[in-house]
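Undergrad: quick one, fold the following:
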Amino acid sequence: MAVPKKKTSNSKRDKRKATWKRKATLQAQKALSMGKSILTGRAEGFIYPQPDAEDEEES
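TA: Okay, here's the model as predicted:
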């Protein structure tokens, strides 16, 4: 016969939630930093397509 699982303690639940939020915050900081470095032209470890002069004239 099926037996109900034991209840997870609040501290375990909160710890998992804090870890999940911390990971999201770190990823957001990295994305913002990369975006800023690309806009300033200082990005060295990130390759992205540069618009050609011909493409700008057509637009």
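Undergrad: hey, let's count contacts and neighbours off CA atoms from now on
TA: Noted.
Undergrad: could you count how many residues lie near Asn38?
TA: Let me fix one detail, which is that residue 38 is Ile and not Asn. 15 (other C-alpha atoms under 10 Å).
Undergrad: tell me which residues in the helix or strand containing Ala24 are buried?
TA: If you go by DSSP states H and E, Ala24 is part of helix 10-40. Neighbour-count burial for helix 10-40, counted by 16 or more other C-alpha atoms under 10 Å, picks out no residue.
Undergrad: following that helix, which helix or strand comes up?
TA: Where DSSP H and E defines the elements, the next helix or strand beyond helix 10-40 is helix 53-58.
Undergrad: next, the structure of the following sequence, for comparison with the previous one:
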Amino acid sequence: MAVPKKKTSRSKKNIRRKSWERKVSKQVLLALSIGKVFLAKKATSFIFSSSFDV
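TA: As a prediction, this is how the structure comes out:
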């Protein structure tokens, strides 16, 4: 017979959300910095196709 799950506490939920947000913010900063390099056309250590035009 199916048994309902216990409710997750607010603190546990906040901890999980904050850890996810920390991971996402690191990825956002990395993507922005790479994007700025490409827009400045100073990319020397990146390999990308020659059809990439900005």
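Undergrad: what's the TM-score once they're superposed?
TA: Superposed pair, TM-score by TM-score structural alignment, normalised by the length of the second structure: 0.70. Supporting alignment: 51 aligned residues with a C-alpha RMSD of 1.7 Å.
Undergrad: and the helix holding Ala24 of the first structure, how far from the second structure on average?
TA: Here the mean offset of helix 10-40 of the first structure against the second structure after fitting is 1.0 Å, by mean C-alpha distance after the TM-score superposition for the first structure.
Undergrad: which residue numbers in the second structure does that helix align to?
TA: Matched against the second structure by TM-score structural alignment, helix 10-40 of the first structure falls on residues 10-40.
Undergrad: how far away from the center of its chain is that stretch?
TA: Relative to the centre of its chain, stretch 10-40 of the second structure is centred 4 Å away, using C-alpha atoms, centre = their mean, to the nearest Å.
Undergrad: and for stretch 6-18 of the first structure?
TA: 24 Å.
Undergrad: over to stretch 3-16 of the first structure?
TA: Centre to centre, stretch against its chain (C-alpha atoms, centre = their mean), the figure for stretch 3-16 of the first structure is 27 Å.
Undergrad: which residues does that stretch contact?
TA: Outside stretch 3-16 of the first structure, not one residue touches it by C-alpha atoms under 8 Å, 6 or more residues apart in numbering.
Undergrad: tell me, what residue is most central in the first structure?
TA: Central residue of the first structure (C-alpha atoms, centre = their mean): Gln27, 2.9 Å from the mean position.
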